[in-house]
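**Q** I would like to see how this sequence folds:
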Amino acid sequence: MTGQADITLSGFQKGFSYDWFQGALSFTIHSLDVLEFQKFLHNIKLNWEEGNGFLKDFWEQAFSCSFQHDQKPLEPNGSCTGEEQLEDITGPFFEMHMTGHSYSIYNAVYAVAHALHAMSPVLYNHRETLSEKRIDPEDLQPWQLHPFLQDISFNNSAGETVSFKKNKEQGTGFDTEHLIIFPNKSFQRVKVGRLDPGAVEGKQFVIRENMINWRTSSKALPLSVCNDHCYPGYHKQMKEGEKFCCYACVPCPEGKFSDRKDMADCTRCPEDQYPSNNQDQCIVKSKTFLSSEEPLGITSAVSAASISLTAAVMLGIFVKQRDTPIVKAYNRNITYTLLVSLLLCFLCPFLFLGEPSKVTCLFRQTAFTILFTVAVSSVLAKTIIVVGAFMVTKPGSSMRKWLGKKLTNCILLFCSFIQVAICTVWLATSPPFPDFDRQTLTREIVAECNEGSVVMFSIALGYLGLLSIISLIVAFLARNLPDCFNEAKFITFSMLIFCSVWVCFVPTYLSTKGKYLVAMEIFSILASGAGLLGCIFLPKCFIILLKPELNKKKLLICRKN
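**A** Prediction:
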């Protein structure tokens, strides 16, 4: 019911049935019990000599009686004595409590009285001055009260403060009243709440449900809907063109849940939880990382161990055959450096297995970038040796004094030092650290290593890629030099495989998540390293072990006519 609704009936509606008002809720104009108002109603007596015709008419209608007139016979219900009690009238015909309208009038009368009292020095100022002229009460205009009404503030007999805002309004809000109908057609208005815009945050609307007596057989909260409940896992959605109480039950969107009936909207689970299949509760996410105990981790570990063992065997073969022509021909020190760096690269995947820790995160990315930089620098140095060896054989070449261990060592140290400096700055400014990715996967929390500075990580990888491309270009240009055993051909194939693997890794890195991303990085490390190992050293090992008759100096130095 709205604030203006009123169920007070006239005498002609006494047979009217209004049981359907039972339990009605309404926003009514705010009111309080005024002191001695009940006593005033009890003491009302008729005094017809005062000529109060309204009260006489009301009395006859309310008590179904009439006063005796000389020209009018008595009503069948009898004559009015004037001693009737207002409290005997049932609620729909007369309320013993002050209504909101009357309470507002009551406050208005007192407000005007206080304003007149504040204005009295002006009204009765017998000492007229130039700045303040006396106003005759008979000539007082309503608008002249406005400045005084603005400033008044008083407590009425109900104990409530009455004052006006800057726009001359009270803004007292509304009372929430609950209507209880009794069998004798009387009723009682029960205040069950308050709507007060001026209250503190969270207290503007207060309602006490325990005071409400719902008009249902079970006395339970009635349903004001035109459809069934929306059960957990669903939320209410308004139907266009339908009444506000009609709605459709829509499943919660992905990533949200509802665990109660008739929820207006679904709620998103905390970061460490995800919705159940029915989307009616949240389940704690499990922590995931590439473990050495699962099939993918075991496969990675076995592959890394196998290729590492192969590199170690090849290193042993080259150390044992260090005095043979095929080992001596291409700078033994660079060969050993390349084999050792590849061996350590194949051991790097073990840093990627298991739950990330502070130590493993510090060395996981920096170790493999530095080791691969040393390996690629060694390949670049070997390629330059091949080119230089061909050039010094030309008559009058000035390259002979530059070619040798000093040049290769300078290339190796200089290229490797730049990468070491990049990684040192990276670790000093924003080092990698263990982290948890709660957003990427729906049902799992990914334990990962945060790179810290993405810029430094990109610079380290970019530098490694630049060295690889330079080595590929130099080896490609030297592939057709007329040696019988031209190592540049094998280096070209190895660097082509190396670059292809890491170029393919970039889109995979951006699209793969979780432990599969770590597995892809391990695969890229092993595949690119195996390409270098196989293309460069496998042919030499074949000659050393299976074709020793070809491991002779004169067969390695032949020229085309």
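
**Q** going forward, measure contacts and count neighbours with C-alpha atoms only.
**A** Will do.

**Q** ok, which stretches of this structure are helices?
**A** Taking DSSP state H as the criterion, the chain carries its helices at 37-42, 53-63, 100-123, 146-151, 295-320, 325-328, 332-347, 349-352, 358-392, 405-429, 454-477, 487-511, 515-546, 553-556.

**Q** check contacts around the residue lying closest to S286 once chain neighbours are set aside.
**A** Closest residue to S286 apart from its sequence neighbours, by CA to CA, 6 or more residues apart in numbering: E444 at 5.0 Å. For E444, the contact set (CA atoms under 8 Å, 6 or more residues apart in numbering) comprises K285, S286, K287, T288, R438.

**Q** Also this sequence, please, to line up against the first:
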Amino acid sequence: MRILLEELSRETSPPRQWIGSEAWVSDPDMSSFTFCAGAVGFGIQKSVIPGLRNFLLDLSPSKVTASPILTEFWESAFNCRLEKSAATDKKVCDGTEDIKKLQNPYTDTSQLRITNMVYKAVYAIAHAIHNAVCQETNSTTQCDRISSIEPKQVLNHLKKVNFSQNGYPVSFDANGDPVATYELVNWQKSESGSIVFVTVGQYDASLPLGQEFHINRNITWVEGRTQVPVSVCTDSCPKGTHKVLQKGKPICCYDCVPCPEGEISNATDSTDCFPCPNEFWPNAEKDTCVPKPVEFLSFSEILGVILATFSVGGACLAIITATIFFQHRTSPIVRANNSELSFLLLFSLTLCFLCSLTFIGAPSEWSCMLRHTAFGITFVLCISCVLGKTMVVLMAFKATLPGSNIMKLFGPLQQRMTVILFTFIQVLICSVWLIFSPPFPMKNFTIYKERIILECSLGSAIGFWAVLGYIGLLAVFCFVLAVLARKLPDNFNEAKFITFSMLIFCAVWITFIPAYVSSPGKFTVAVEIFAILASSFGLILCIFVPKCFIILFKPEKNTKKHLMNKNQP
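**A** Just a heads-up that it's a prediction; the model follows:
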């Protein structure tokens, strides 16, 4: 260590905070390296041994010359030679040398650390020998000074010694170790600029847990600072970030990089981030995982309220229309347009409006199965009624031709059977769908990473598109028949209004398919509800509103004569 510090002292180097081991941090000889001021480290406890300084200073020339070691020390300290010495390059000591005025490690007994350990070790051996040869009685001690002592005996008694010497207790544990006691030594500069060793704390392993170590005064760090120096070239990385080492620099130099999306770090100076569980997402600080919000089209949000309002409003409109038709059921306009199918159509339209409510709210196992099957069956019932009305218009015109007997083949019973047959086919499709692969609620984690979409899985996509395809097939068939019957020469030809309603219906559901596939999350449900409401409103507005207008505001046209008049070409 001395060689290292000597090399460092040759050239000016950046200030460093030195952490010293006991071997050098408390060595007085090392205090000459003043650039290490602020060094801190643990050292063996220092002690003042009573009488030692006086003993060391009580050196007469005769005692010195009698010992080769003391002779060498004397000549080195005073740079002279004693008469009996063989040294020739030094002046002869003249007797004026005063060891009491000498300032060197020999006369400095304020930092006796290793020396005190030797001092206590000698006393420990003495106590062990004393206990081996002496027997303590009530008031006297009997010692056998003649008997020989085996080393093993000394060792056995040494393990048991327990005394206090110079204020320091001495004992050994089961492993033969003394109680660990150390001082926290700090190199501080005095007013004169020299280094002094200051004890700033203690460690005592005999104290209770958590109280073994304490600092009792301020530590002076590198360059005289009182704040603890930072040992890295980068501040600690906060939670939510992780350390990335800077290329070509020491490992204490790094960048604090925010955790990537979906990952957190909940400790400072984290070396890595870890992902949150599937149903959790990092908070804004990215230091903890919080549950992802669950999203679905609910009755409490504006979009859900608007759609629910239109749904209930449409159902009320259908009921009001049915009420008007019932009150005027004997009027020519109601009787001329197949009142039985009209009431059934209004009933099915009411169900169509109300079935859109099943799409709003948190999906459950029953609601998922109900929403698609109820929608499919009610719409087929609705289209079947429209189809029946269209076929009645065509058959009625054919019946007016000479020799035609077609209305007998398509009377009220056949009309009912047609509606039941078409609806039964849809019921059969839905039943197969529900039996083999029914819709079920699921949590969608793929559309949005930061939230969960609660939606209904179709179960079998084939079943869903089969239901839609069957509705579309009936709608196209009904549209074709309505187009064929639109120019029949009646003053009030219902086929014209059916044509417009089917045109709206087909346009809505053709645009529904790409919108349904591309809409994310809860907007998929909103698109489906919109298609249901738009097509239902198209049917009721095109087929029934003109009739209600005539019934309520144009009663003069609600006559058999007016209805039977032929349009002029």
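
**Q** Which members of the contacts of E444 of structure 1 are classed as buried?
**A** Buried members of the contacts of E444 of structure 1, counted by 16 or more other CA atoms under 10 Å: K285, T288, R438.

**Q** Now do the same contact list for the corresponding residue of structure 2 for the first one.
**A** Translated: K285 of structure 1. Under the alignment (TM-score structural alignment), K285 of structure 1 maps onto K292 of structure 2. K292 of structure 2 sits next to E279, F280, W281, E450, R451, I452 when contact means CA under 8 Å, 6+ apart.

**Q** Stretch 186-205 of structure 2 corresponds to what range in structure 1?
**A** Going by TM-score structural alignment: stretch 186-205 of structure 2 matches no residues.

**Q** And for stretch 472-480 of structure 2?
**A** Alignment of stretch 472-480 of structure 2 against structure 1: residues 465-473, by TM-score structural alignment.

**Q** how big's the offset between the matching stretch and structure 2?
**A** In the superposition with structure 2, the average deviation recorded for stretch 465-473 of structure 1 is 1.9 Å (mean CA distance after the TM-score superposition for structure 1).

**Q** circling back to that earlier point, now the contacts of K292 of structure 2 in a markdown table, with distance to Y254 of structure 2?
**A** Shown next, in a markdown table, are the contacts of K292 of structure 2 (distance: CA to CA, whole Å):
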| residue | distance to Y254 of structure 2 |
| --- | --- |
| E279 | 32 |
| F280 | 29 |
| W281 | 27 |
| E450 | 29 |
| R451 | 33 |
| I452 | 36 |
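
**Q** Please list which of those are also found as contacts in structure 1.
**A** Among those, the contacts conserved in structure 1 (both residues aligned by TM-score structural alignment, their matches' CA atoms under 8 Å) are E279, F280, W281, E450, R451, I452.

**Q** of these, closest to F544 of structure 2?
**A** Within those, the smallest distance to F544 of structure 2 is 42.8 Å, found for I452 (CA to CA).

**Q** quick one: contacts of the match of stretch 472-480 of structure 2?
**A** Stretch 465-473 of structure 1 has contacts (CA under 8 Å, 6+ apart) with T373, V376, S377, V379, L380, T383, I491, T492, M495, L496, F498, C499.

**Q** Next, work out how far apart the residue nearest to V25 of structure 2 when sequence neighbours are not counted and I19 of structure 2 are.
**A** Leaving aside its sequence neighbours, V25 of structure 2 sits nearest to G41 (CA to CA, 6+ apart; 6.1 Å). Distance of G41 of structure 2 to I19 of structure 2, given as CA to CA, to the nearest Å: 6 Å.
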